[in-house]
Every structure is written in C-alpha cells, then in structure tokens.
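>>> Here is a sequence together with a model predicted from it:
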Amino acid sequence: MSETRVFLLPDLGEGLTEAELVSWHVAVGDSIEVDQPIAEVETAKSAVEVPSPYAGIVAELHGKPGETLDVGKPLISVTPISSGAGVSADDAVPAEPAQPAVVPAETELAEPKPANAEAEAYREEEKAGSGNVLIGYGTPGGHAAAKRTRLPKASVSVLEPAETRPADKAADDLTLLRTRVPGKLGAVISPLVRRMAREHGVDLGELHGSGESGLIMRRDVEKAISAPVVEPAETKPAALVKPVETKPAPVVEPAETKETQGRDARTGLAISSRTPVRGVRKVVAATMSRSRSEIPEATVWVDVDATGLMELREGMKAGGAAVPGLLAFIARFVTAGLKKYPELNTRIESAEDGSQEIVGFDGVNLGIAAQTDRGLVVPSVRSAEKLSARELDAEIRRLTDVAREGKATPTELGSGTFTLNNYGVFGVDGSAAIINHPEVAILGVGRIIDKPWVVNGELAVRKVTELTLTFDHRVCDGGTAAGFLRFVADAIENPTTLLADI
C-alpha cells in the first residue's frame, strides 16, 4: 500500500497566516481526484474552495468546521490508490506484459489516449501538475463527486512523475503567475498545456481561455499555434459587462460562541458568552487600530442641496434611459475632485531611517465601503477616473455583490487609494469615519432628506445631504481638504454644469 500523503493548508494569498474551515466537501473513506475541491475555507479576505493536489482515499481530515487552521498545518491526509484500482471498464487501459499499469488521465477533449510514450509522458506531467502549482493551488476539472471505495488489497506499481528541469519549472511557474485567474483557486493551466505552449512559443498571458472561469484549454493553444495572427480580444465598457453569475455563498454558521458560567471580576456580572475575534472582524479591528494610532486625522463636513442631482436623475428616468445610482454620480464627482486635489489620493511611506515620503498615484482606485455578513469590507473600482457614471454604477454593483458573497479577490479588496462610504443607507446623517489605512482620506455621504433651505432669498423644502471628509493632516492642510469637499458639493448642487466639464 502506498504511503499516506499529508496536504498542508496552503498560503491563500496576501500573506494570510490562518483561515477558518467552513465545511468539508469530502469524508474519510472517500475517493478523490487531483484538483477536486475538498474543503471551503474563509480567510480575512474571502471564502475560497481548496483543491487537493493528490488523488486517492481520504485517510484523515485535520480539523472540524468552525475551527481556525494555521497556514502550513495539516489539512487532509490522502492514501494514493494503486493504478489498477478504482478504474471503470471504459477508462481502463490494458497493461502490457512487462510494463507497469498506467491509469489514463482525463483530457480536455475526453478522448481515450493510447498507452504509448506520449501518453505516459502526459500522465507523468498530470501527476506532477498540482505539486508544481504555487501555494498549493490545483488545476480545474477535478469537480467529480466524491465516491466511497475500499483500499485495494494488492498494490500495482505506479509511474513516478518525471523529473522537471529547473529552467522548465521556473518558466512554468512564471506562466502560472501570469495566467491564474484572481480569486479562482482552481483556474490554472495544466502542465501539458503549459508545455505545449512553451514548445511552440505561445504566450499564455495573451490567450483568453474557453474553459470554465477562463481556463486555457489545449484547444486554445492549438488554435493559437495554427492561427498566423491573433486578434486582440474585444474590450467592452464596464457598464455593458453583465456581472458573472455566481453560486450563492454557502450558509456560514455564526462564530462559535462559548458559554461560560464565570463571573466578570470588574462588573460583578455573570459572563454570558465569549466570541473570538477572527476573520474579517479581526482584520478590520487591526486596520482601524493602526489608523487611529498612526494617522493625525481631521474632519470637515458640509450640508449639500442635492435637489439638482435628484431632478437630473428623474429627468433621465422619464427619457427611458438606464439611470445610474446616486452613488455612481457622486463617485464620478469624487474622481474629478481628486484630479484637482491629488494630495488626497496619496499614501505615506516610512523608511528605516525614520524619514517619510508622500507617494502619489497616476490614477484612482476608488474604494466602496460595503457592509456584509462577514463584516465591513472595501472593494475598489480600479482606474475609476476613466469610467463614466454608468460604468461606475455597473462596477460598484458588481463589487458590492461579490463582496457580500465573500468572493471578492485580494486585489479587489486591497488596492484602494481613496474610500467613498455611503452610510446614509443606514439612516444616519453623518459620521466621522476612520480612514482606511494606508489611505489618507475617506468621504462619507449621509442620507438625503427633506429640509428647509433658503433659495434665492426664500425658504423652500429641498433634498439635503451631509458630506463628511476625514483626512490625514500630514499630507495636506484644511484649505486643500475644504477645497476638495466644496468641489464635490458644488458638483452635487449643479450636476448638469459640472458633468459637462468633467
């Protein structure tokens, strides 16, 4: 019987050191395939499925749902199946008398392969595939349902993976980095496809896969080899891109609450529960604490007559056109304001000698604060200054949806340069928000309500909201912050004029 292999919890990106085990997709005794999803884990960034790099029988599950596991610790133990066991009659390949039996690997085209040297080389690369992938991620396609089977009594020799040359492995790893789909643990290219592309000089980074989640298949490489010219993929504006349909996020049980009969020494009251601070809540707590301790912040605010913006949207609705949400218009004004006042779209970096630099950016990644069941997260619209109000509206909705499903990628959650926070949806007028470190400013928008307002010397009822800007006093003074806030307020009050200029 083959030696049991232990798969360690991989680094799930962004240097995260732990993850909460949400659920197992397999059980002890199940037969699993290479790259089959075996468990769902939740990190401080998102919920992801972890694929197995090994095929065989599940020998042990190292953890229970709800437990927090450290990266690098055992996740699952798998006992490999000898190549003659667990294969259906349709899939089996007759073994030659003096040769070890080889189980044919599943190909993209689902065609049986002859038991020749090429087929054996393919099998060897497929066996080595997941072991070569970075941070434990596997290749897609291993989504077969788990099936229970008994370990075979007799063991048949299995071909070991062929040794990979260092240069080829380095090239494969580089290709993998360029072609892995963010947020999709399984969306990587199989070793066979990578080898075929390398031998024919095909740049996988330029291909658009036809497989699930954009996976580059063998047929995509063959098409690129046969085609003399590869036309660039058509790029559509963000507003016209239909959000990717995703499966509903699995129900996650509330954080484990430990009942206790103890009594609090300070208050004298009985302690009813203890809730561990972990996951997103742990990251939010750390970020907010660091922001408060490092950033000398100041806050300015202004009441704004939003009647003009509301009337503009009503007029667009009457014309039958698709109308962006109010937040999309405000986001458009914010990006224009940051172009005029770039000091608020920066970051402070400290050197080892204690010196500091203000780092500016050529572009705006606009963070949108979103409240989810997992806590407050801030996915960002990349290069938001290049998008129209309609395009911003589509991207904001998409990011909000994936964030609430726990499927936002680390890049989407960690690349912002300025944050827009719409806390008016909670029915409040204002808030001195905490800056999302390492950014240097955050703009909050309160609810829009009817208020008495003086218009042309007369009292009138207008739609009024409050804008609140919290900024890092190290990067600018009150004049810059007030100028930016006034720019956005004027744009809301006179949207038709300012939209024509920006």
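Sure thing, it's come through. Numbers count the residues shown, from 1 in each chain.
>>> Every contact and neighbour count from this point should use C-alpha atoms.
OK.
>>> quick one: the strands in the stretch 251-400 of the chain?
For the stretch 251-400 of the chain, the strands defined by DSSP state E, counting those that start in this stretch cover 297-305, 346-350, 356-360, 366-368, 370-372, 375-377, 380-381.
>>> Name the residues that touch the first one?
Contacts of strand 297-305 with the rest of the structure, by C-alpha atoms under 8 Å, 6 or more residues apart in numbering, involve 432, 462-473, 481-482, 485, 489, 492-493.
>>> distance of Asp490 from Ala403?
31 Å (C-alpha to C-alpha, to the nearest Å).
>>> who has more neighbours, these two?
Ala403 (28 against 17; other C-alpha atoms under 10 Å).
>>> Need the three-state assignment for the more buried one.
helix (DSSP: H, G, I helix; E, B strand; the rest coil).
>>> which ones are touching it?
So Ala403 contacts Ser46, Ala370, Thr372, Val377, Pro379 (C-alpha under 8 Å, 6+ apart).
>>> The structure to be compared is supplied as follows:
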Amino acid sequence: MATALTAQSGTGQKTFLLPDLGEGLTEAELVRWLVAVGDTVAVDQPVAEVETAKAVVEVPTPFAGTVAQLHGEAGSTIDVGTPLITIAEVTPGDREATRGAAREATPGAREVGASAGEEYRTEERAGARPPSQPSQASGSGNVLIGYGTPAGTAGGRTRRRKAAAASSAPASVTAAPPRTTAPEQAVRVVSPIVRRLARDLNVPLSLVSGTGPHGLIMRRDVESAGVTSASQGATSASPGVTSASQGVPSTAEVDARTGLGVAARTPVAGVRKAVAQAMVRSRTEIPEATVWVDADATELVRLRADLKRRDPESAPSLLAFIARFVLAGLAKFPELNTRIEGTGDGGQQILQFDGVNLGFAAQTNRGLVVPAIRGAHTMSARQLDGELRRLTALARDGKASPADLTGGTFTLNNYGVFGVDGSAAIINHPEAAILGVGRIIDRPWAVDGTLAVRKVVQLTLTFDHRVCDGGTAGGFLRFVADAVEQPGGVLADL
C-alpha cells in the first residue's frame, strides 16, 4: 500500500488511516461505527464496518487506548489512506486512576453501569460466536492489511466508567430496582447485510422469527417481515395519501424533463458503483467480439440425472460439468485465460497464467458479484460443484471476503437461471473472456436425419480481440459445445 497506515495527531494520540482492503480498492462506504468517542479499545478490536466494492468487512484498530475522534459519518464514503479513527493512548497512570475511581464508586452506581453495559454488549455479540474467548497468552488471530495481534492483548469493547458522576448521583438512582422479569432472548443475527436490510425496511429484529439454524435470522426472514409490515401500513394509510396509481402527491418532487413524480433517488455506491465503473472500463478499453452456438445437452442432462438417481447428495450440478468442460477448453486454448497489461513505457503485453481461477457471476441482495474458484484447473466436477455452492452461499449471505470476490482469470456466467436463452455479456475487466450459458429448453433438433425433441442450450463467448482471433475463440467454443453434447468422451480424458 502506497500510503501510510498511521498518522500522529498530537501528544499521546494516533490516527489510523483507512487501509487498502484488497485488490487496490480506492474507497469504502462507512456502514456503521462499532465504537463511540470515549470508548476504550484494544489492539485488533473491530472499530468500524465498511462496505467495499467487493464485500462488507470489519476494520480492526492496530492501537489500544481511548477513542478520541471518529472521522466520518455512517453512509459516507472514505478514501483509502485518509483518517478513519483517532485513538488516545492510555498511560499506566490513567489506568490506575480509572481503577481507583471504579473501586470508590457506590455499589448501586456500578450495578446501573454494569446493567447498561451488559445490554449493549449482548446486542452487539448476539448470535455472532460462542461465548468462549481466546487465551490471554495468544492473540485473537485477526489479521488485516499487515497487522498481526500481539500476545496478551484482550479483545472486546469496553466503555469508560464515568465514576465521578456515578458517585455523586442521588441515592434514588444508585440503587437499581430488582429484576422482576426474565432477561429477553438476544437477537440472533450474524450477517451485517441482514442488519442493514432490517434498518432499510424499518423492521425491528426483536420481532422477527428466524428460520435459520438455532433460530438464526436470515435475509428471507427480514424480507418477509418487511412485506408484511408494508402491507399492514398500506391498509392503515391515511386517506389523504395518494398512491402511484392514483397520481403524484402534491408534495412530491417532480422531474422537470418528464413532468413525472420522482419516486426515489438512489445513490450509485457500493457494489452498484463498482459494477458501473467496471462495465464502463470494460466497454471503453476492451475491443470485444462475440460468438455463440446452440448445443444439444440431452446426453449431459441424462448423465446428470443418472448420477443424481444413484447418489442424490453428491451428484455435480450441470453448471459444475460445464465449468469442468470450460477448464479443459482453456487448457487447449490458453489465449483466453490471459489479460492485457501495460509495460510502463507505453506498450502492452499479454499476461498468460499457469492455472485458472474460475470466476462465476452470482446475483445477491447487494447486486452482481463474481466469486472466484482459485486453482479450479486442479478440481473435478464434484469439487467444482462444492466450491460453486460454498462461494454462492457466502456471497448471498454477505460473508464473502474481498479475496473470495477477486483474482479470477476467466468468468462463467449462468444467466439461464433467469429464464434467458442468450446474452452478449460484458467481459469482467481485466479478464480476456466470459462464457455465458443460457437456459436448457426443449427444442426440435435433427438427429441422424430425423427430427426429434432435444434439450438445447445456447453458449455465448465474448472475448477480447486483442488476445486472440476468431479462430481461437471459435475453436474454444466448439470444444465446450462438443463436450456438452458428448460428455462421456470428454470426462474420460479428464
């Protein structure tokens, strides 16, 4: 990383700069702060939750001390290398004074403070991990952008006790009333995406019943609760409020160009901003060409059905088989597993890889992302199927790391799941090609001079014309199509 990770902010203060969170990303959106000014933090403790173009991640602090300043508000965009948080170092004298003040505080005040702190901590860690804590002799193991965890560092968030205020509080305040009801069950949420979705839909998580393991609240639970809440709100809406079908309310914004009401304004940020920038760059820099072919997938569908009948749990998906055929094709036509790079003197060169990291397009609640199966060329169809399922689940749950969503050398796009027959996809910059797979449908097909109904799929290859000519692209696409039509012969050689 070119920029410094820290900056001195004055005597006893250090400022942590937003680091490069992977793949040279230049900015991140601040989702929320995990600490507040005045909090005491430990080394490697997460202090902020940020959303990059690739994933939502927690950013740990490399410093211990007291939070002096938070640089930025939730929802704002912070550039890499600019201040994120300023930490005031805690001296040994400050720590001893804090301990002494805490010992002098009245029991009632300590009980009130502990109750509030416990409620805060319970909400933050609800459902995130088992209550067991790492040993004090070893670090927590969290490592991000070059920072390790020193031994003997305790994790966890603590609040500074305002001991003086507590000791001078009236007697009626220092004595906490006895608990008369059982403590409430902590909200079971792990994914920050689920929490953010709940905030966007104004759905209280405490009222949502989780359908995941052990009552874990999933995205579908929040979406279902949001639909229910919206329908109830529509039923009880005021008669003075008009719907879109009834006309635009008099207080709504009107677009000057069309004269229509403006229903919403959505900032282009996060994944949507990254996708937009990548697509523009791909169209601007890559002279692309597209070739396509229809393939008879009847034998492949039959093969997969036979495997599923014999072993329902581990039969590879059709996409896993096609991925295996693609990898075999790239071994024969390596020109498509490349990328164009500048040489620094104004020239260009073609970088060819020893292996394949196979990317695949996955539609998620955050938008379209492309997880990459690293070392895919070494995997069988069963292994590819496992990785496709694992990475898809991580992406859709918002748990995929930047490393999971970067590093691809060739992309496979299965748009057939959306009921689409064909598409000229945009290359995932800076790769050189992308293969699209349409839906498999029954179509009339000539077999040995006789018309028959067969399972047909359209395969579309979009490629960078700088790295190869049409003969190479056509040869690769024909190889994959032949493998789809006669899978047994190809799989026998893999």
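Looks like it arrived, so ask away. This one's a predicted model, so the numbers in the text were calculated from it and none came from an experiment.
>>> Using a markdown table, lay out the strands of the stretch 251-400 of structure 1 together with distance to Leu177 of structure 1 and mean neighbour count.
As requested, the strands of the stretch 251-400 of structure 1 are exported to a markdown table (distance: least, C-alpha to C-alpha, whole Å; neighbours: other C-alpha atoms under 10 Å):
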| stretch | distance to Leu177 of structure 1 | mean neighbour count |
| --- | --- | --- |
| strand 297-305 | 38 | 18 |
| strand 346-350 | 27 | 16 |
| strand 356-360 | 27 | 12 |
| strand 366-368 | 25 | 27 |
| strand 370-372 | 29 | 16 |
| strand 375-377 | 26 | 19 |
| strand 380-381 | 22 | 26 |
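>>> Count the residues that sit near the aligned partner of Ser383 of structure 1 in structure 2.
Using TM-score structural alignment, the equivalent of Ser383 of structure 1 in structure 2 is Gly375. A count of nearby residues for Gly375 of structure 2, using other C-alpha under 10 Å, gives 13.
>>> my guess is Gly375 of structure 2 contacts Phe353, does it?
No - using C-alpha atoms under 8 Å, Gly375 of structure 2 makes no contact with Phe353, being 11.1 Å away.
>>> quick one: the helices in the stretch 101-250 of structure 2?
Here the stretch 101-250 of structure 2 has its helices, by DSSP state H, counting those that start in this stretch, at 107-125, 163-167, 171-174, 192-201, 219-235.
>>> quick one: what's aligned to Ala278 of structure 2 in structure 1?
Using TM-score structural alignment as the criterion, Ala278 of structure 2 maps onto Thr287 of structure 1.
>>> ok, so what distance separates the residue nearest the centre of structure 2 from Gly367 of structure 2?
Centroid-nearest residue in structure 2: Ala55, 3.2 Å away (criterion: C-alpha atoms, centre = their mean). Separation of Ala55 of structure 2 from Gly367 of structure 2 (C-alpha to C-alpha): 11 Å.
>>> Ala53 of structure 2 reaches Lys273, doesn't it?
Yes - the pair formed by Ala53 of structure 2 and Lys273 meets the contact definition of C-alpha under 8 Å, at 7.4 Å.
>>> who are the neighbours in contact with Leu9 of structure 1?
Leu69, Asp70, Val71, Gly72, Lys73, Pro74, Leu75, Gly136.
>>> Any of those buried? List them.
Taking 16 or more other C-alpha atoms under 10 Å as the criterion, what is buried in the contacts of Leu9 of structure 1 is Leu69, Asp70, Val71, Pro74, Leu75, Gly136.
>>> Now render those residues as JSON lines, adding secondary structure and distance to Gly424 of structure 1.
Formatted as JSON lines, these follow (DSSP: H, G, I helix; E, B strand; the rest coil; distance: C-alpha to C-alpha, whole Å):
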{"residue": "Leu69", "secondary structure": "strand", "distance to Gly424 of structure 1": "37"}
{"residue": "Asp70", "secondary structure": "strand", "distance to Gly424 of structure 1": "38"}
{"residue": "Val71", "secondary structure": "coil", "distance to Gly424 of structure 1": "39"}
{"residue": "Pro74", "secondary structure": "strand", "distance to Gly424 of structure 1": "45"}
{"residue": "Leu75", "secondary structure": "strand", "distance to Gly424 of structure 1": "43"}
{"residue": "Gly136", "secondary structure": "helix", "distance to Gly424 of structure 1": "42"}
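>>> So which of those is the closest to Ile38 of structure 1?
Proximity of the buried ones among the contacts of Leu9 of structure 1 to Ile38 of structure 1 (C-alpha to C-alpha) peaks at Leu75, which lies at 9.7 Å.
>>> Surely the closest one and Lys64 touch.
No - applying C-alpha under 8 Å as the test, Leu75 of structure 1 and Lys64 come out as separate, 10.2 Å apart.
>>> mind listing what Lys169 of structure 1 touches?
Counting by C-alpha under 8 Å, 6+ apart, Lys169 of structure 1 makes contact with Asn132.
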